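Participant: model the following, please.
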Amino acid sequence: MPAIRPSPVTRFWPAIHLHCVAGIATVTLCYARSNPTPHIVAAPTSLTTQERMYASAFLPTKGDLAASEYAGEAVCASCHAGIASLQHQTPMYHAATPASLLSIHSPLKFQESAFSYSVQQTPSGIIFSANSVSASGSHSDSRAVAWAFGNGEA
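Facilitator: Below you'll find the model as predicted:
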């Protein structure tokens, strides 16, 4: 019986396999280098108010005009009636109010774990107080309130 010889494909299989793997690796590497991933640019960590004011073309606090130089709500409403009619219904419209409104609900109190807060009417005006109790002792601070922010939702 004649001896069985391995076919050329079987005999060279390891070399063929190695060349295929090397070829695929080369193509993958070339593709990866030709299509780099975009670099992520981190936003600045912190800007001063002055930097923010001049970094933007429009910023309400930029200060280019005095308040008296703006046209006002009525003039805007003459061209933008639909927007103006809805403005008074938005939470943003009711977001800031003089602190005197808080006297209607005085005293307001809130507590969260070791911290307690209160807003109350005093002879000198509306006062906000914050108190905390910890192993190192108790701490408190009080300040006069000029404006109330929020629309009555907490």
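Participant: contacts, neighbours, all on C-alpha from now
Facilitator: Noted.
Participant: number of residues surrounding Ala96?
Facilitator: As a burial measure, Ala96 scores 13 neighbours (other C-alpha atoms under 10 Å).
Participant: actually Ile127, not the one I wrote
Facilitator: The burial count for Ile127: 20, using other C-alpha under 10 Å.
Participant: skip the chain neighbours and tell me the closest residue to it.
Facilitator: Nearest non-adjacent residue to Ile127, counting by C-alpha to C-alpha, 6 or more residues apart in numbering: Ala144, 4.6 Å away.
Participant: please report how far that neighbour lies from Gly82.
Facilitator: Ala144 is 39 Å from Gly82, where distance means C-alpha to C-alpha, to the nearest Å.
Participant: who has more neighbours out of the two?
Facilitator: Ala144 (16 against 10).
Participant: sequence B follows; please return its structure for comparison with A:
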Amino acid sequence: MEHIVSFVSKATGLKSEKRDETETHVSQTTDGKGISVHCTDLKEVIVREDSLGKEFIQVNFLDGRKILFTDTLIGFKPQATPGLDLSHLPRVVTTPDLLSVFEATEEAISTNAPHSEIETLKSVFQAILTGGENIGFDLSEEKNWFVRLTSFRGSA
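Facilitator: Sure thing, here's the model as predicted:
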């Protein structure tokens, strides 16, 4: 846990809050979203570098989940969704990606894009949403945005 707290303390876009002896909450300043990390759930913490030489850490959990802490964001894997080829998505996504996909869906609906395009965007949103929820983000607000948007499409 020390590696995580140390990394986050130097990161420009992340904050940590120690909740107790075994739990630390890490949040992103970009959207306020955060997750709790319990030291009893950790398998390993690996310090790595991206292709530009910037340091990040990979956190592997005992249950097989993985997250990345970069200087500004918490990254995670999108969840496989029926009918969606994950090879067309980045291997690591972030919660701000939900807003981007939401806006793309909104635009697709307003321009009467083909139904297949809208369905693909819905699947991408679902893959990111589920992946984020699986690692501990509370994404109920984002889920509600999408429910409203897709129900509007159905009534149009």
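Participant: TM between them?
Facilitator: Overlay of the two chains. TM-score (TM-score structural alignment, normalised by the length of structure 1): 0.18; 53 aligned residues with a C-alpha RMSD of 5.6 Å.
Participant: from Thr122 of structure 1, how far off is the residue nearest to Ile127 of structure 1?
Facilitator: Per C-alpha to C-alpha, Ala144 of structure 1 is found 10 Å from Thr122 of structure 1.
Participant: for structure 1, longest helix please?
Facilitator: When structure 1 is parsed with DSSP state H, its longest helix is helix 13-34.
Participant: which strands and helices sit next to the helix or strand following that one?
Facilitator: Next along the chain after helix 13-34 of structure 1, taking DSSP states H and E as the criterion, comes helix 49-55. Contacting helix 49-55 of structure 1 under the criterion 3 or more C-alpha pairs under 8 Å, 6 or more residues apart in numbering; DSSP states H and E is no other helix or strand.
Participant: what does the longest helix of structure 1 contact?
Facilitator: Residues outside helix 13-34 of structure 1 that contact it (C-alpha atoms under 8 Å, 6 or more residues apart in numbering): none are found.
Participant: neighbours around Trp145 of structure 2, how many?
Facilitator: The number of residues packed near Trp145 of structure 2 is 12, by other C-alpha under 10 Å.
Participant: contacting residues for it?
Facilitator: No contacts exist for Trp145 of structure 2 under C-alpha under 8 Å, 6+ apart.
Participant: quick one, strands of structure 1?
Facilitator: Remark: strands assigned in structure 1 by DSSP state E are 96-98, 108-112, 115-122, 125-134, 137-144, 147-149.
Participant: oops, could you answer that again for structure 2 instead?
Facilitator: 14-18, 23-28, 34-38, 42-49, 55-61, 66-69, 74-76.
Participant: please identify the deepest-packed of those.
Facilitator: strand 74-76 (a mean of 23; mean count of other C-alpha atoms under 10 Å).
Participant: helices and strands around it, which ones?
Facilitator: Packing partners of strand 74-76 of structure 2 (3+ C-alpha pairs under 8 Å, 6+ apart): strand 66-69.
Participant: if we look at the strand it packs on, which residues are touching it?
Facilitator: Val8, Phe56, Ile57, Gln58, Val59, Asn60, Ile74, Gly75, Phe76, Lys77, Ile135.
Participant: including distance to Leu98 of structure 2, could those residues go into a markdown table?
Facilitator: A markdown table is the format used below for these (distance: C-alpha to C-alpha, whole Å):
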| residue | distance to Leu98 of structure 2 |
| --- | --- |
| Val8 | 23 |
| Phe56 | 22 |
| Ile57 | 22 |
| Gln58 | 21 |
| Val59 | 22 |
| Asn60 | 23 |
| Ile74 | 13 |
| Gly75 | 12 |
| Phe76 | 12 |
| Lys77 | 13 |
| Ile135 | 15 |
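Participant: tell me the two of these that are most distant?
Facilitator: Val8 and Lys77 (20.1 Å; C-alpha to C-alpha).
Participant: can you name every helix or strand that the longest helix belonging to structure 2 contacts?
Facilitator: Longest helix of structure 2, by residue count under DSSP H: helix 115-134. Applying 3+ C-alpha pairs under 8 Å, 6+ apart, one finds that helix 115-134 of structure 2 contacts helix 96-110.
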